[in-house]
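Participant: Predicted model, plus sequence, below.
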Amino acid sequence: MGRMKTALKTILLFALGCGGVSSASDPRQPNILFIFADDIGQEVLECYGGQSYRTPHLNELARTGMKFNQAFSMPVCHPSRITLMSGKYPFRHGPVSWGDYPKQAEPYTFSNLLKTAGYRTAIAGKWQLCLLGEDPFHPRRMGFDHWDLFGWHEGPRYYEPMIHQNGQVRADTLGFYGPDLYVRSVIDFMKDNRDRPFLAYYSMAVAHEVTDDLTPPVPHGPFDRYDNYDEMVAETDRNVGRLIAALNALKLRDKTLVIFLADNGTPPEIIIRADGQELSRVPVVSRRNGLDVPGGKKQLTDAGTNVPMIANWPGTIRPGQVVDDLVDFSDFLPTFMDLAGQPIPDGLKLDGVSFADRLRGTGTSPRTFTYCEEAVLPKPGGVEPDGESSGLKWVRNQDWKLYNNGRLIHMAEDPLEQYPFTSGEDNARRTEMRSLLENVFRDLDSAGTSPTAP
């Protein structure tokens, strides 16, 4: 009888292992601290040549880690988030209302898939994938065990924030500053789960302006106005420092991959105060390498889509690296699964490819092109999209970029896109590049393509 019990126990343990839950004790699985900043272009960070703002903690993260020069987002936040969480470009999902997430894709977010690999998961800060007042447990369906998220288009994100925590609106935020509460939530989660692999997703509120369609407008800060862009950048950097300090205090630094990424470029202007219902805005212009750079959010140029990305993992990522691998937001889901040692589920077709070998120091990303599209999204009642909708899109490699209206740009020589070429102006080299990128467009428009295709 004892032998039978032992045999049954062995079979059960084997079955659990095949089901993917035993990997929770796999020491090779890194924790993932994913810091996703809002509305911050490369020109903002000193480590990318920025001169207008002090970013010492981000500078240190880059100095001791890996800086990516060619990471590409969508031009505005919501399409970037759909791509990020699904591993697929927005057009793959069909019509999706602004601020929603495709229902059929909910089971296949990177957070849900990491849970199958034994990870605990949490998110704090910005959601923007539904109105939480209407669907308070949406984050759970999307794969998060714990959440502290502000009510997008429902309440403030900064002063006296409206925060949904695990399906309930918090009643303890009066007198608090939202980013302090979001960071505390992430730190508490890491502390509570220090003995098992975790995904801690800090979806920053900063440096996005306040919500502009609430009556009355959201509360001012202590200076009788909203935070200016300089102050929000300082808060972004400070929060990165607090999270790294927490990892050090918890002795989790060597076990944790830290990724800092932004969702799109810097805004061209922000709301600075409210006088009754009247909102005052100021422009945002940043200095980079001796040049003034207006905010490029909503644009398909590099100013709107070539975002800062830093990866840091002591003992695994060699310090001081600067790489030109192409990365787009569809790549994070397969990369996280690769790091977790889990295959992509059968039948799940992705646009993304894993760049985990680049992080491990064993290879480069296999991606050879990136793709971007403008937001062409239906508008739900009363909520305007955060971008234009002309249907423009592009594909590019490291040096060349082709728009679907035929404009070809030699980005290596014309990064500001001042001198586009039409097909009638092509020489032999331009003809070759145009043909290559047109083939990528055709493949994307058909059943799908591999991002590793030439």
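Facilitator: Cool, got the structure. Keep in mind the model is a prediction, meaning the values are calculated, not measured.
Participant: switch to C-alpha atoms for all contacts and neighbour counts from now on
Facilitator: OK.
Participant: so is residue 325 in a helix, a strand, or just coil?
Facilitator: coil (DSSP: H, G, I helix; E, B strand; the rest coil).
Participant: I'd say it and residue 369 touch.
Facilitator: No: with contact defined as CA atoms under 8 Å, residue 325 does not reach residue 369; the gap is 10.0 Å.
Participant: Tell me where the chain has helices.
Facilitator: 2-18, 56-63, 77-86, 110-116, 138-141, 178-192, 229-249, 302-305, 332-340, 356-360, 428-445 (DSSP state H).
Participant: Please tabulate the ones you listed in TSV, including the columns mean neighbour count.
Facilitator: Output for the helices of the chain, formatted as TSV (neighbours: other CA atoms under 10 Å):
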stretch	mean neighbour count
helix 2-18	11
helix 56-63	19
helix 77-86	25
helix 110-116	23
helix 138-141	19
helix 178-192	20
helix 229-249	18
helix 302-305	26
helix 332-340	22
helix 356-360	18
helix 428-445	16
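Participant: closest one to residue 28 among those helices?
Facilitator: Among these, helix 332-340 comes nearest to residue 28, with 7.9 Å by CA to CA.
Participant: my guess is residue 67 meets residue 317, correct?
Facilitator: No: the criterion here is CA under 8 Å, and residue 67 misses it with residue 317 at 10.7 Å.
Participant: higher neighbour count, those two?
Facilitator: residue 67 (25 against 18; other CA atoms under 10 Å).
Participant: mind listing what that one touches?
Facilitator: By CA atoms under 8 Å, 6 or more residues apart in numbering, the contact set of residue 67 is 308, 309, 310, 311, 320, 321, 322, 323.
Participant: hmm, try it at 7 Å
Facilitator: Shown in contact with residue 67 (CA atoms under 7 Å, 6 or more residues apart in numbering): 309, 310, 311, 321, 322, 323.
Participant: Show me how to select, in PyMOL, the buried members of those residues.
Facilitator: What follows is the PyMOL syntax selecting those of the contacts of residue 67 that are buried according to 16 or more other CA atoms under 10 Å:
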select buried, resi 309+310+311
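Participant: between the contacts of residue 67, which is nearest residue 17?
Facilitator: Using CA to CA, residue 311 comes nearest to residue 17 of those, at 30.4 Å.
Participant: what number of residues lie near residue 312?
Facilitator: Residue 312 has 27 nearby residues by other CA under 10 Å.
Participant: Could I get the contacts of residue 67 in JSON lines, plus columns for distance to residue 333?
Facilitator: Listed next are the contacts of residue 67 as JSON lines, based on distance: CA to CA, whole Å:
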{"residue": "309", "distance to residue 333": "16"}
{"residue": "310", "distance to residue 333": "17"}
{"residue": "311", "distance to residue 333": "15"}
{"residue": "321", "distance to residue 333": "23"}
{"residue": "322", "distance to residue 333": "22"}
{"residue": "323", "distance to residue 333": "20"}
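Participant: next up, a second structure to put side by side with the first:
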Amino acid sequence: MKRLLLLGCSLLATIANAADQRPNVVLIIAHDLGRDWVSCYESDHQTPNLDRLANEGVRYETAWSMLDARLSHDALLLGRYPSRLKERQPSLIDLLVKAGYTRINYEIDGELKLTGKSPYLLLCALPVGIGNYAGQVKKLDERAGKLARATADENTFLLFTSTGGSPVPGKLNGDEQPVGKRAKADCGAHVPFIIRAPFLFKGGRVSRDLTDFTDLFPTLLELANIEKPNHLKLDGHTLLPSLRGSDDPFEKRNWVVSESSGFRMARDWHHILDTNGRFHDLDKDPLQQHQVSVQDKQAPHRRQRLQMILDRFETNAEVRSETPTP
């Protein structure tokens, strides 16, 4: 019997040992928490529990959400960029449950019991209020820590991330950051992204591989040994080679995309281009205050490459939400 004590709630789960070795899945999704409030990303604000989780897992340096919380949920749970959702399709939750996963709903109060042999899926949404934001982040860190400890199992895949940037400016490496929430810039989509999966890799690693929210769906399908339905379209790429530490460049992404209604941006490891034509070197100008000079000899090629990515999307495609907030 496994007892899950979460946020002052008693979450009781009995999970019997069985031949089914598919991993349990825990998704902790914070709302409106940028990297500038998470200390393992060089923030001045201390988040010891998230730091501990990063030491136990892989911390991604460059992970992008969408620019709106609901659109971020769509990308995570449907595996597609929201503007490409032309028709309803099964969600990640649908396929995991159909394959035998038992869903544990996050409950603020009360006790939830689960008895069975199947692996479980636990989704936990952690809101962060604007009032006394530092205190709210401290509370979120404590709650995430309780859940991480309660699900510390060799055969559990845990992801901690956020739906978007912070509504209150934080600091990175001592430098004050702009407001990230819904910002049409890197800070609006650049979020903490930490994965712990002891059955896959040893912890304490920092990955500089690019990832965005569409990658979770194919990653978990592969981990759960679920064959992708023929009619199902996905935009993401599996993270398993990255999580295992692969150095093969052909197994890695070289661009990511984020979008909101009427706006889209793409970036690689160094540059960012959006549909308003703004082009920045994020190494030299992380706050995007100065566009790349036309005299930069490397700029035309790099801009053209990102423009080709943006051109893959319909210019006036409607962006709408398809999934409820977890």
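Facilitator: That came in fine, so what should we check first? Because the structure is a prediction, the values reported are computed rather than measured.
Participant: I'd like the helices of structure 1 laid out as JSON lines, including distance to residue 284 of structure 1.
Facilitator: Rendered in JSON lines, the data for those read as follows (distance: least, CA to CA, whole Å):
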{"stretch": "helix 2-18", "distance to residue 284 of structure 1": "53"}
{"stretch": "helix 56-63", "distance to residue 284 of structure 1": "20"}
{"stretch": "helix 77-86", "distance to residue 284 of structure 1": "18"}
{"stretch": "helix 110-116", "distance to residue 284 of structure 1": "33"}
{"stretch": "helix 138-141", "distance to residue 284 of structure 1": "33"}
{"stretch": "helix 178-192", "distance to residue 284 of structure 1": "21"}
{"stretch": "helix 229-249", "distance to residue 284 of structure 1": "7"}
{"stretch": "helix 302-305", "distance to residue 284 of structure 1": "13"}
{"stretch": "helix 332-340", "distance to residue 284 of structure 1": "29"}
{"stretch": "helix 356-360", "distance to residue 284 of structure 1": "33"}
{"stretch": "helix 428-445", "distance to residue 284 of structure 1": "34"}
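Participant: Minimum distance to residue 285 of structure 1: which of those helices has it?
Facilitator: Among the helices of structure 1, the nearest to residue 285 of structure 1 by CA to CA is helix 229-249 (9.7 Å).
Participant: so what does that closest one touch, helix or strand wise?
Facilitator: Counting contacts by 3 or more CA pairs under 7 Å, 6 or more residues apart in numbering; DSSP states H and E, helix 229-249 of structure 1 packs against helix 56-63, helix 178-192.
Participant: closest one to residue 373 of structure 1 among those helices?
Facilitator: helix 56-63 (28.6 Å).
Participant: if I line the two up, what does residue 275 of structure 2 land on in structure 1?
Facilitator: Aligned counterpart of residue 275 of structure 2 in structure 1: residue 404 (TM-score structural alignment).
Participant: Who are the contact partners of that match?
Facilitator: 392, 393, 394.
Participant: likewise residue 238 of structure 1?
Facilitator: Contacts of residue 238 of structure 1 (CA under 7 Å, 6+ apart): none.
Participant: mind redoing it with 8 Å?
Facilitator: Contacts of residue 238 of structure 1 were listed using CA under 8 Å, 6+ apart, and they are residue 57.
Participant: Burial check on residue 158 of structure 2, number of neighbours?
Facilitator: 24.
Participant: Revised request: answer the last question for residue 155 of structure 2.
Facilitator: Residue 155 of structure 2, neighbours per other CA under 10 Å, totals 17.
Participant: Please say which position in structure 1 it maps to.
Facilitator: In structure 1, residue 155 of structure 2 lands on residue 255 (TM-score structural alignment).
Participant: what's the residue lying closest to residue 110 of structure 1 once chain neighbours are set aside in contact with, if anything?
Facilitator: In this structure, residue 110 of structure 1 finds its nearest non-sequential neighbour in residue 333, 5.0 Å apart by CA to CA, 6 or more residues apart in numbering. Residues in contact with residue 333 of structure 1 (CA under 8 Å, 6+ apart) are 84, 85, 86, 87, 109, 110, 352, 354.
Participant: Map residue 333 of structure 1 onto structure 2.
Facilitator: So, by TM-score structural alignment, residue 333 of structure 1 is matched to residue 217.
Participant: Now find how far off-centre stretch 285-297 of structure 2 is within its chain.
Facilitator: 28 Å (CA atoms, centre = their mean, to the nearest Å).
Participant: now what about that stretch, what contacts it?
Facilitator: 177, 178, 185, 187, 278, 279, 280, 281, 282, 299, 300.
Participant: same thing but at 6 Å, please
Facilitator: Applying CA atoms under 6 Å, 6 or more residues apart in numbering, the contact partners of stretch 285-297 of structure 2 are 279, 280.
Participant: got the end-to-end distance for that stretch?
Facilitator: 17 Å (CA to CA, to the nearest Å).
Participant: cool, and stretch 49-68 of structure 2?
Facilitator: 26 Å.
Participant: Quick one: closest of the helices of structure 1 to residue 199 of structure 1.
Facilitator: Here helix 110-116 is closest among the helices of structure 1 (CA to CA), at 7.6 Å.
Participant: what range in structure 2 matches that closest one?
Facilitator: Under TM-score structural alignment, the match for helix 110-116 of structure 1 is residues 92-98.
Participant: And for stretch 270-279 of structure 1?
Facilitator: Using TM-score structural alignment, stretch 270-279 of structure 1 pairs with nothing in structure 2.
Participant: Only the buried residues of that stretch, if you could.
Facilitator: In stretch 270-279 of structure 1, counting by 16+ other CA under 10 Å, buried: 270, 271, 272, 273, 274.
Participant: Which one of the residues you listed is nearest to residue 14 of structure 1?
Facilitator: Closest approach to residue 14 of structure 1 among the buried residues of stretch 270-279 of structure 1 (CA to CA): residue 270, at 56.0 Å.
Participant: show me the contacts for that closest one.
Facilitator: 209, 281, 282.
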